[in-house]
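Colleague: Let's see this in three dimensions:
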Amino acid sequence: MSASLTLGAPDHLDKLVTLVTAFHEEAGIKMTDEARRRGLAPLLDGIPHGAVYLIGPPRAAIGYVVICFGWSVEFGGLDAIIDELYVRPGVRGRGVASEALLALPRALAQGGLRAVHLEVDRSNASAVKLYTRAGFKPRDQYMLMSRTL
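Modeller: Sure thing, here's the model as predicted:
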């Protein structure tokens, strides 16, 4: 199974809403489809703050990854956070997510990206293992904190 990445475009919105809904249901994230559309559409329209990639063949995507861009003095320039990564349950365990996590940073580095970050539930051992295999390392002295506005 291939984890080829395709940059999301406006015509992928309905397909992505379906995938995002599946992820949100699995993760316990409560949101309306309209709110999901509002969160995805600008990324698909090409705003410079982030991008959505479909994983697998665009006509029958098996997952997606959302990446949001920022700037870091510490890392010396453009950085990004993987906001969401999802692979359909039926194809998990076949290396698809690992392949995507290795391909995405390599491709983005060519565009000047200096670092990629992500957030993971420490108790999710399989996710921690996946991200570690893909080269991500914990920053134990730091913790992500959020404030909803």
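Colleague: From here on, just use CA atoms for contacts and neighbour counts.
Modeller: Noted.
Colleague: The residue lying closest to Pro10 once chain neighbours are set aside: neighbour count?
Modeller: Distances taken as CA to CA, 6 or more residues apart in numbering place Leu44 nearest to Pro10, at 5.1 Å, with adjacent residues excluded. Applying other CA atoms under 10 Å, we find 20 other residues in the vicinity of Leu44.
Colleague: structure for this one too, so we can compare:
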Amino acid sequence: MPTVTFQLVTLDTLNTLIEFMRQFYAHFNYALDESKLAAVEQLLQRPDYGRIWLIYYDQQPAGYIILTFGYSIEMHGRDALIDELFIDGQYRGKKIGEQTIKFIEETCKQMGMHALHLEVEHENIGAHRLYRRLGFEEHERHFMTRWLE
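Modeller: Alright, predicted model coming up:
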């Protein structure tokens, strides 16, 4: 039976991550620029900000997940955000996303996190179904951003 495993990204595996990021960003027509790559490098240097894992399916790189950390009074203290989750197209439909979310939930519990958040594109119906099935709830709020740069 194929196994799903996770490996923290290091400088040795950074190129694999970047290639997956290029696919992810192209899929959603996002720009992958130097500032985003610099943020990845900063995250690798500051594990107190979050973690990045490559996802392997039967020992083959199949995607990645980026988890960042925060703190919220409303969420009872430390919380985490699944900032990006990407599974290569050839590996979708194999329950890798579900196993990845369960891995992240356990990791967050071990780290003392009280809540786990994620964002999903409105049109990504498959992801919506998966996340609801795994216990994620929608809020009657709008995620808003004010860029500070």
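Colleague: And the TM-score between them?
Modeller: Overlay of the two chains. TM-score (TM-score structural alignment, normalised by the length of the first structure): 0.90; 147 aligned residues with a CA RMSD of 1.8 Å.
Colleague: rewinding a little: settle this for me: the residue nearest to Pro10 of the first structure is touching Arg38, isn't it.
Modeller: No. Contact criterion CA atoms under 8 Å: Leu44 of the first structure and Arg38 do not qualify, at 10.5 Å.
Colleague: so what sits against both of the two?
Modeller: Common neighbours of Leu44 of the first structure and Arg38, counting by CA atoms under 8 Å, 6 or more residues apart in numbering, are absent.
Colleague: contacts for whatever helix or strand the residue nearest to Pro10 of the first structure lives in?
Modeller: Per DSSP states H and E, Leu44 of the first structure falls inside helix 33-45. Helix 33-45 of the first structure is contacted from outside by Gly8, Ala9, Pro10, His12, Leu13, Val17, Val20, Thr21, His49, Gly50, Ala51, Val52, using CA under 8 Å, 6+ apart.
Colleague: run the last query once more with 6 Å
Modeller: Residues from elsewhere that reach helix 33-45 of the first structure (CA atoms under 6 Å, 6 or more residues apart in numbering): Gly8, Ala9, Pro10, Gly50, Ala51.
Colleague: So which bits of it are buried?
Modeller: By 16 or more other CA atoms under 10 Å, the buried positions in helix 33-45 of the first structure come out as Arg36, Leu40, Ala41, Pro42, Leu43, Leu44.
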